[in-house]
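S.K.: Sharing a model prediction with you, sequence too.
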Amino acid sequence: MHTLTSDISSQKLWGKSFIFIMLANALLFMAFEMLLPTLPLFVSSLGGDASQIGLVTGIFMFSAILVRPFTSVLAARMNKKFLLIIGIAICALATGAYYLSSGIGIILVLRVIHGFGFGLATTYFATIATENMPKSRRGEGMGYFGVGETVAISIGPLIGTSLLLQYNYQSLFLGGMCILLLALLMSIFVSRKPQQDFDSESQIAHIASVKLIEKKVLFPSLLILLVGIAAGSIMSFVALFAAERGFNNIAWFFFIVAIASFVVRLFSGTMFDRLGPGSVLLPSAVFAIAGLLVLILAQNQVHFLVAGALYGFGFGAIFPAIQTWCVNLVEEHEHENAMASFFNFFDLGIGGGSLILGMVASAFSYTVVYTVSIAVLVIYILLYSVYSLKQRQYEDRSLGVHIE
């Protein structure tokens, strides 16, 4: 065990390219999160109604999901770093152009373009990041890689609303564009290993085709879909739930979620590398469930913040663990397909889950919303437990045949 630990620790993770790709990815998500609470206000200021605001939000995710299946085909023909820079540039230009919008139709066009850029950038950020970390330390590396996202998700809305309150929409959109241009500049300094030569016709055929779903990562993608549903309940409804209960520290809630996610990733990735997915995926789901349960039962501000900490410990470990698992299940030339499936299932979970849970909230209450979210995570635990049991039985049978 000591030898294994030494071997893993001796392989370099914190190179220049890894640091730049991690920071640039965080800036991408920060600019994205700045618009979440503010763009609906801009649409409303142009005369948009609730249905149009929902369309502006939904069409972005749809275009991001639509472009991701093509990322592997593009990577087979063009340099991934160049494609990443194109994706970030599209996001930057679209963000700055929102201020020039004179009507809802123009905003919808810009949201489609922005979604295409976001879909490209998120996929290539993840795949280039895996190239810049040792395979034996991917769990640890992806955990650190995602820390920036978590922090950005926490402070992005605060930065966006602060810019809008202190200045105006022009400052908001131009500020977001400048953040993305900084991300683009950092990406220029990222180096990646040369394109691998594909030594078989089957590999060439694989990368030449568009895959809506990478079958090798279907099961972990299903798990991240369920996680996305639960995450959607927090992103979409916890502010309304807090207001209903009289809790006025929603910003602190998200800050604590971010801090807890950061802390857990300091060791969860190493656990994944040394002990396998189950060592992270099951305990983290229990923490997330505990957080949602405390949230339902919360009677004061302290309970509310404790719920955020427990949920942060859970989600902070689950997301990079499943992401790393998806990468490990495929060959290097399939990384784009794996990440496309991963992000698309997660986005579908958040988008579809928020839609369904919104109807649940309208028909019942936010308490029922979080009860449903707990049930979804229980299903997640059951599915992974059954999968893990079948995997062990398969390995035992294979070992028995080998011994005979």
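M.R.: That came through fine. Residues are numbered from 1 along each chain as shown.
S.K.: Please make it C-alpha for all contacts and neighbour counts, starting now.
M.R.: OK.
S.K.: Which parts of the stretch 51-200 of the chain are helices?
M.R.: Counting by DSSP state H, counting those that start in this stretch, residue ranges of the helices within the stretch 51-200 of the chain are 71-77, 80-97, 104-131, 138-166, 169-188.
S.K.: Quick one: list the elements packing against the longest one.
M.R.: Right, the one you point to is helix 138-166. Applying 3 or more C-alpha pairs under 8 Å, 6 or more residues apart in numbering; DSSP states H and E, one finds that helix 138-166 contacts helix 16-35, helix 104-131, helix 169-188, helix 250-275, helix 301-328.
S.K.: tell me the contacts of the nearest residue to Ile90 once chain neighbours are set aside?
M.R.: Counting by C-alpha to C-alpha, 6 or more residues apart in numbering, Ile90 lies nearest to Gly117, which is 5.1 Å off, once chain neighbours are set aside. For Gly117, the contacting residues are Ala64, Ile86, Gly87, Ile88, Ala89, Ile90, Cys91, by C-alpha atoms under 8 Å, 6 or more residues apart in numbering.
S.K.: Could you count how many residues lie near the last one?
M.R.: Per other C-alpha atoms under 10 Å, the neighbour tally for Cys91 reads 31.
S.K.: quick one on the thing from earlier: which one among the contacts of Gly117 gets closest to Ala361?
M.R.: For those, the closest approach to Ala361 (C-alpha to C-alpha) belongs to Ala64, at 27.1 Å.
S.K.: So that closest one sits against Gly115, correct?
M.R.: Yes: between Ala64 and Gly115 there is a contact under C-alpha atoms under 8 Å: 4.5 Å.
S.K.: ok, second structure coming up, stack it against the first:
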Amino acid sequence: MRGALAQRLRAVFVADQEPPLWTRAFLLVCGTQLLAYSSYAAIHPTFAVYLETITHSESLIGVAFGAFTFAAVVARPVAGWLLDRVGRRGVQAIAAVALAGTTLSFTWATVIWVAIGLRVLHGIAWGVSSTATPTIAADVVPSARQSEGFAYFGIVPNIALMVLPPAGLWIAHRYGFVMQFAGAALLALLVLGPLAALEETTPAARSDGEFYAPEALPAATLVALGSIPVGAIDALLPLYAPTVGLDNAGLFFTVMGGAILLTRAVRGRLPGTIPALLVVSFVCQAVGLALLALAPRLLVVSRLPLGLLAGAAVFGVGFALVFPLLQSVAVAATPESQNGSATATILIGMDLGVGFGAIGFGILGDLVSFTSMYTAAAVVSLTGVLATIMISLEDSLH
């Protein structure tokens, strides 16, 4: 009797024997991610304003932003190779110092071409840093709780991207760009704190080094499909929002960011297999984009931008799980010694998806209405549903 009671109490208070997620190592890598993303987010939204002080050419400003993205994409496979072959902490430490140095050096860039050159170096440093921290997370998150762990880990950049842009903008207006760049550089250097307290996580059996992980390509393909509509939103939503009753497009991104954060926070309680959750995610993306396309008609009915804000929330729910779920798939599909290459591969998929989405839908936006453009983006998300089913049938998502 007493033994049965003890077993029942143990079942209540020790609900399952899952390995712990919120370990010291996981908290330290979350701190590293928060500081690195804070450094990036503190200057990214105002960098175009800074460039306008040294050039009046919008095309050159566009080149500076494109150079950053291209440099980060090129750096990722090299970063994955270095992380698997050399080690995690050393590569991240060098990237943090480089991130701080290039950020601070913008204060001396008085010629646009110098600024573009520094932006390339900044993109390389960011590409390495933003590949290193998810790789370390992949090392410390228990394999049985990877999709849940990556969802929680994915909240960290959202916090930085919701808090730091307005803070950076306030510092730039109040104290000038020099103080803004100095503050962002300091945040990058502070990465070394939690990194020093973190033990090396590189497996003892190190990989010979690969620039990409072939086993992660199915996951990277789905990440790209999930990211293409993000390019359409990032590039064109600020132009579309005022035409459908939302003068402050920032409210759209706040709602979407809040939906992403809340969805990732409850990931551990969501039932269903990874393929099923991915199908639901892509369907939510498509519904959110359809609401964006219907926003003009809904505005006539309600006289409020309800379609736009509802679309932001539903799309955010859909996009929230795509990357964490597929990172867990990519990491599970590759040897532990190649976590760096696996992480780099799916990050490249995301970068390419956002980039091609911005370019492709930007061109389409010149030819058709916003309604037609976001309808086309919804079709892309539905393509993600079909791709998930096809890849799932090949057993690449289990």
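M.R.: All right, it came through fine. Just so we're clear, the structure is a prediction, and the values are computed from it rather than from any experiment.
S.K.: circling back to that earlier point, roughly how far does the residue nearest to Ile90 of structure 1 sit from Phe198 of structure 1?
M.R.: Per C-alpha to C-alpha, to the nearest Å, Gly117 of structure 1 is found 27 Å from Phe198 of structure 1.
S.K.: ok, and what's touching stretch 136-143 of structure 1?
M.R.: Stretch 136-143 of structure 1 is contacted from outside by 8, 11, 13, 129-130, 133, 265-273, 317, 320-321, 323-324, using C-alpha under 8 Å, 6+ apart.
S.K.: my bad, stretch 301-317 of structure 1
M.R.: 143, 150, 227, 231, 247-249, 252-254, 256-265, 268-269, 280-281, 283-295, 298.
S.K.: how about 7 Å then?
M.R.: Outside stretch 301-317 of structure 1, the residues within contact range by C-alpha atoms under 7 Å, 6 or more residues apart in numbering are 247, 253, 256-258, 260-262, 264-265, 268, 280, 284-285, 287-288, 290-292, 294-295, 298.
S.K.: Show me which residues of it are buried.
M.R.: For stretch 301-317 of structure 1, burial by neighbour count (16 or more other C-alpha atoms under 10 Å) applies to 301, 303-317.
S.K.: any idea which of those is closest to Leu382 of structure 1?
M.R.: Closest approach between the buried residues of stretch 301-317 of structure 1 and Leu382 of structure 1, by C-alpha to C-alpha: Gly314, at 16.4 Å.
S.K.: which residue lines up with the closest one in structure 2?
M.R.: By TM-score structural alignment, Gly314 of structure 1 lines up with Gly318 in structure 2.
S.K.: Which residue is the nearest non-sequential neighbour of that match?
M.R.: Per C-alpha to C-alpha, 6+ apart, closest to Gly318 of structure 2 is Ser281, 4.0 Å.
S.K.: what's the spacing between Tyr175 of structure 2 and Ala48 of structure 2?
M.R.: According to C-alpha to C-alpha, Tyr175 of structure 2 stands 17 Å off from Ala48 of structure 2.
S.K.: nope, Ala182 of structure 2 is what I was after
M.R.: Counting by C-alpha to C-alpha - Ala182 of structure 2 and Ala48 of structure 2 are separated by 17 Å.
S.K.: who has more neighbours, these two?
M.R.: It is Ala182, of Ala182 of structure 2 and Ala48, that has more neighbours when counted by other C-alpha under 10 Å, with 19 against 15.
S.K.: Can you find the partner of the more buried one in structure 1?
M.R.: In structure 1, the residue paired with Ala182 of structure 2 is Leu174, using TM-score structural alignment.
S.K.: Could you do Ile94 of structure 2 as well?
M.R.: Taking TM-score structural alignment, the alignment pairs Ile94 of structure 2 with Ile86 from structure 1.
S.K.: repeat for Leu294 of structure 2
M.R.: Mapped onto structure 1 by TM-score structural alignment, Leu294 of structure 2 lines up with Leu297.
S.K.: Could you do Leu225 of structure 2 as well?
M.R.: Using TM-score structural alignment, the partner of Leu225 of structure 2 in structure 1 is Leu226.
S.K.: Average offset of the host helix or strand of its match relative to structure 2?
M.R.: In this structure, Leu226 of structure 1 is located in helix 218-245 according to DSSP states H and E. Following the fit onto structure 2, the mean deviation recorded for helix 218-245 of structure 1 is 1.3 Å by mean C-alpha distance after the TM-score superposition for structure 1.
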